[in-house]
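Student: got a predicted structure plus its sequence, pasted below:
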Amino acid sequence: MVKDKFSADAYNEVGKNFLPGHLGIVIKKIAQREVQAELAVVPHLMAPNGFLHAGSVVTLADTCCGYGCVAHLPEGASGFTTIELKSNHLGTALEGVIQCEAKAVHLGKSTQVWDAVVSQNGKTLALFRCTQMVLFPK
């Protein structure tokens, strides 16, 4: 999937024609046990009530956690799938840019757990916990 597992540019290139690219998610940093990204708040990411759609926020967090999982797949793994995503939404954004920082909590051979915080200007908008199942070829 990604040749350089710690290159933000590589993940942005891979995702450009998929949901992360279509929404405008920009990976800023991928490092050991950490991923950072941002998303500009634009009209097509809003809900009909004028607030940022929760799905836009969830997609940002899930993308960060998923790319983190890819960067940390164990030897022999072929990929992963998200098996649980929990979100707590504490606020919203009407404009500007939101940021996400995901950190690994558990990097096992069969599962990974990542926590993510979505924020804007230091204000926490949402908290996430994602569990991924690591996949191996048959």
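Tutor: Thanks, I have it.
Student: going by C-alpha atoms from here, please, whenever you check contacts or count neighbours.
Tutor: Fine.
Student: could I get the full set of strands for this structure?
Tutor: Counting by DSSP state E, the chain has these strands, from start to end: 26-31, 34-40, 79-89, 97-107, 111-120, 123-135.
Student: next, the one to line up against it:
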Amino acid sequence: MEFDKQYFLEMCNKISEKTLMRTLDIVYTDAGPDFLTATMPVNSRVHQPMGLLHGGAMVALAESVGSAASLILVNPDKQEVRGIEISANHVRSIREGVVTGTARIVHQGKSVHLWEIRITDEKNRLISLCKLTNMILPKR
């Protein structure tokens, strides 16, 4: 079955209604057979007290895009995705604008997916480099 980018993006954005993703204004914007991209605005809603993008907001973006990306690789009628470990290295700060998180598969096993998520600013500068491990479970 061929990957339907438009259908997948619409599904990701629809299932995000009334969730943390909507609270943070995360929008899924691009997808392919082995990647997913989402954006998040940087404003006072996601700042830490010093006026910079909060590291936790970056991790929320990374986990949101990395977990949803595993849905590309599974049968959602038969399988569920659970994030089990995430790590992040924040390498640059940002005060305003938009950040983009792109998840790319590193390892696709039957029960574990490993994703690298690069969070960049509008000039494509690396802001944070994250790694997410997802467990793939049978749907209950």
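Tutor: Looks like it came in fine. What you see is a predicted model; the values in this text were computed from it and never measured.
Student: export the strands of structure 1 to JSON lines and tack on distance to residue 54 of structure 1?
Tutor: As requested, those are exported to JSON lines (distance: least, Cα to Cα, whole Å):
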{"stretch": "strand 26-31", "distance to residue 54 of structure 1": "18"}
{"stretch": "strand 34-40", "distance to residue 54 of structure 1": "13"}
{"stretch": "strand 79-89", "distance to residue 54 of structure 1": "8"}
{"stretch": "strand 97-107", "distance to residue 54 of structure 1": "13"}
{"stretch": "strand 111-120", "distance to residue 54 of structure 1": "11"}
{"stretch": "strand 123-135", "distance to residue 54 of structure 1": "9"}
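Student: possible to save those as CSV with distance to residue 70 of structure 1 and mean neighbour count?
Tutor: Output for these, formatted as CSV (distance: least, Cα to Cα, whole Å; neighbours: other Cα atoms under 10 Å):
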stretch, distance to residue 70 of structure 1, mean neighbour count
strand 26-31, 10, 20
strand 34-40, 11, 22
strand 79-89, 7, 14
strand 97-107, 11, 20
strand 111-120, 10, 22
strand 123-135, 9, 20
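Student: what is the neighbour count of the alignment partner in structure 2 of residue 136 of structure 1?
Tutor: In structure 2, the residue paired with residue 136 of structure 1 is residue 138, using TM-score structural alignment. Look at residue 138 of structure 2: counted by other Cα atoms under 10 Å, it has 12 neighbours.
Student: please apply the same query to residue 50 of structure 1.
Tutor: The number of residues packed near residue 50 of structure 1 is 11, by other Cα under 10 Å.
Student: surely it and residue 95 touch.
Tutor: No - assessed by Cα atoms under 8 Å, residue 50 of structure 1 is found out of contact with residue 95, at 10.4 Å.
Student: hang on, the earlier thing: nearest to residue 5 of structure 1, out of the strands of structure 1?
Tutor: Nearest of those to residue 5 of structure 1, taken as Cα to Cα: strand 26-31 at 8.0 Å.
Student: got the contact list for that closest one?
Tutor: Residues from elsewhere that reach strand 26-31 of structure 1 (Cα atoms under 8 Å, 6 or more residues apart in numbering): 5-9, 11-12, 20, 35-39, 64, 68, 71.
Student: let's see that with 7 Å instead.
Tutor: Here strand 26-31 of structure 1 makes contact (Cα atoms under 7 Å, 6 or more residues apart in numbering) with 6-8, 11-12, 35-39.
Student: longest helix of structure 1, counting residues only.
Tutor: As assigned by DSSP state H, the longest helix anywhere in structure 1 is helix 54-71.
Student: before I go, just wanted to say thanks for your time.
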